[in-house]
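Colleague: Sequence and predicted structure, then a few things I'm wondering about:
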Amino acid sequence: AAYETGATIVNSSFHRFLPYGVSGVVVVSESHLTIHTWPEYGYAAVDLFTCGDHVDPWKAFTYLKKVFRSQRVHVVEHLRGRYDEIGIPETASHKAVVDENEQAVVSL
């Protein structure tokens, strides 16, 4: 799926569970793709987190939907890391965002 997006793959790690199932991460220069599967329930949870303009996570989505022969999908899209929308200049050397409950911190 990472190849489908045009991402630059840095590393990957997968773990197979017995008798079935897999969890894995593909680290890409543009962020990451993760998957956790529960074949006994016909379920997979996937996170396609990308940044930049040249990587298209929807290509990975389409690919995974096809190879898993998904009959139902549920998608939630989060536009993360949009610092310009919350008033942090692009030239800032360190950026941090704390959510309204002060529970999540994102920094670069």
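Modeller: Structure received.
Colleague: going forward, measure contacts and count neighbours with C-alpha atoms only.
Modeller: OK.
Colleague: and the residue of the chain positioned farthest from its centre, how far is that from V76?
Modeller: Residue farthest from the centre of the chain, counting by Cα atoms, centre = their mean, is P19 at 26.0 Å. Per Cα to Cα, to the nearest Å, P19 is found 30 Å from V76.
Colleague: Repeat that for E40.
Modeller: E40 is 23 Å from V76, by Cα to Cα.
Colleague: So for those two, which residue has more residues nearby?
Modeller: Neighbour count, other Cα atoms under 10 Å: between E40 and V76, E40 has more, with 9 against 6.
Colleague: hang on, the more buried one is in a strand, isn't it?
Modeller: No: using DSSP: H, G, I helix; E, B strand; the rest coil, the assignment for E40 is helix, not a strand.
Colleague: who are the neighbours in contact with it?
Modeller: Y20 (Cα atoms under 8 Å, 6 or more residues apart in numbering).
Colleague: ok, second structure coming up, stack it against the first:
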Amino acid sequence: MSATVASYLPCGRHLIADLYGVAAEKLRDASSMEALLRAAAEAAGAHILFSHFHSFDAGQGITGVVLLAESHITIHTWPEHGYAALDIFICGQAQAELALQYIKQSLAATHCELNRIQRGQSKM
């Protein structure tokens, strides 16, 4: 299914999540993380446009983005601290919460601090 710019209002749900207690090996592999975030986008019902992930020096973390027709999912990881910073912004009918649930379960995070933000609602 093709998504067009005209099919989405400029508003949506933005989740900012700090995931703790994640096994270091899960936070070091850029290809596995890319596959995970792409699967999370699909679980949310979003339309993937492009993704790019970068590994830092051996044993260090990664940074990555999945661009969506509905906005984006990004992650930055610190394996030495078992920590991942996650940003999920989704407009339209896709469900940001489903993407977050998929990621938390897959990473087996022991703790999640979550901020929910409604974007673009006040002037619509």
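Modeller: Right, received. Where do you want to start? All of these numbers come straight from a predicted model, not from anything done at the bench.
Colleague: What segments of structure 1 are strands?
Modeller: Counting by DSSP state E, residue ranges of the strands within structure 1 are 9-16, 22-28, 31-38, 43-50, 96-98, 105-107.
Colleague: would you turn those into TSV with distance to A1 of structure 1 and mean neighbour count?
Modeller: Shown next, in TSV, are the strands of structure 1 (distance: least, Cα to Cα, whole Å; neighbours: other Cα atoms under 10 Å):
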stretch	distance to A1 of structure 1	mean neighbour count
strand 9-16	11	12
strand 22-28	9	17
strand 31-38	8	17
strand 43-50	10	17
strand 96-98	30	13
strand 105-107	26	10
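Colleague: Distance to F61 of structure 1 for the ones you listed - can I get that in CSV?
Modeller: Shown next, in CSV, are those (distance: least, Cα to Cα, whole Å):
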stretch, distance to F61 of structure 1
strand 9-16, 17
strand 22-28, 14
strand 31-38, 11
strand 43-50, 8
strand 96-98, 28
strand 105-107, 25
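Colleague: Tell me which of those sits nearest to W58 of structure 1.
Modeller: strand 43-50 (8.6 Å; Cα to Cα).
Colleague: which helix of structure 1 spans the most residues?
Modeller: helix 57-67 (DSSP state H).
Colleague: what's the mean distance for it versus structure 2?
Modeller: In the superposition with structure 2, the average deviation recorded for helix 57-67 of structure 1 is 0.7 Å (mean Cα distance after the TM-score superposition for structure 1).
Colleague: Mind telling me what I9 of structure 1 corresponds to in structure 2?
Modeller: Aligned by TM-score structural alignment, I9 of structure 1 pairs with I48 of structure 2.
Colleague: Let me see the contact set for the closest residue to its match other than its chain neighbours.
Modeller: Spatially, and ignoring its direct neighbours in sequence, I48 of structure 2 is nearest to L68 (4.6 Å; Cα to Cα, 6 or more residues apart in numbering). Counting by Cα under 8 Å, 6+ apart, L68 of structure 2 makes contact with A46, H47, I48, L49, F50.
Colleague: Right, I'll call it a day here.
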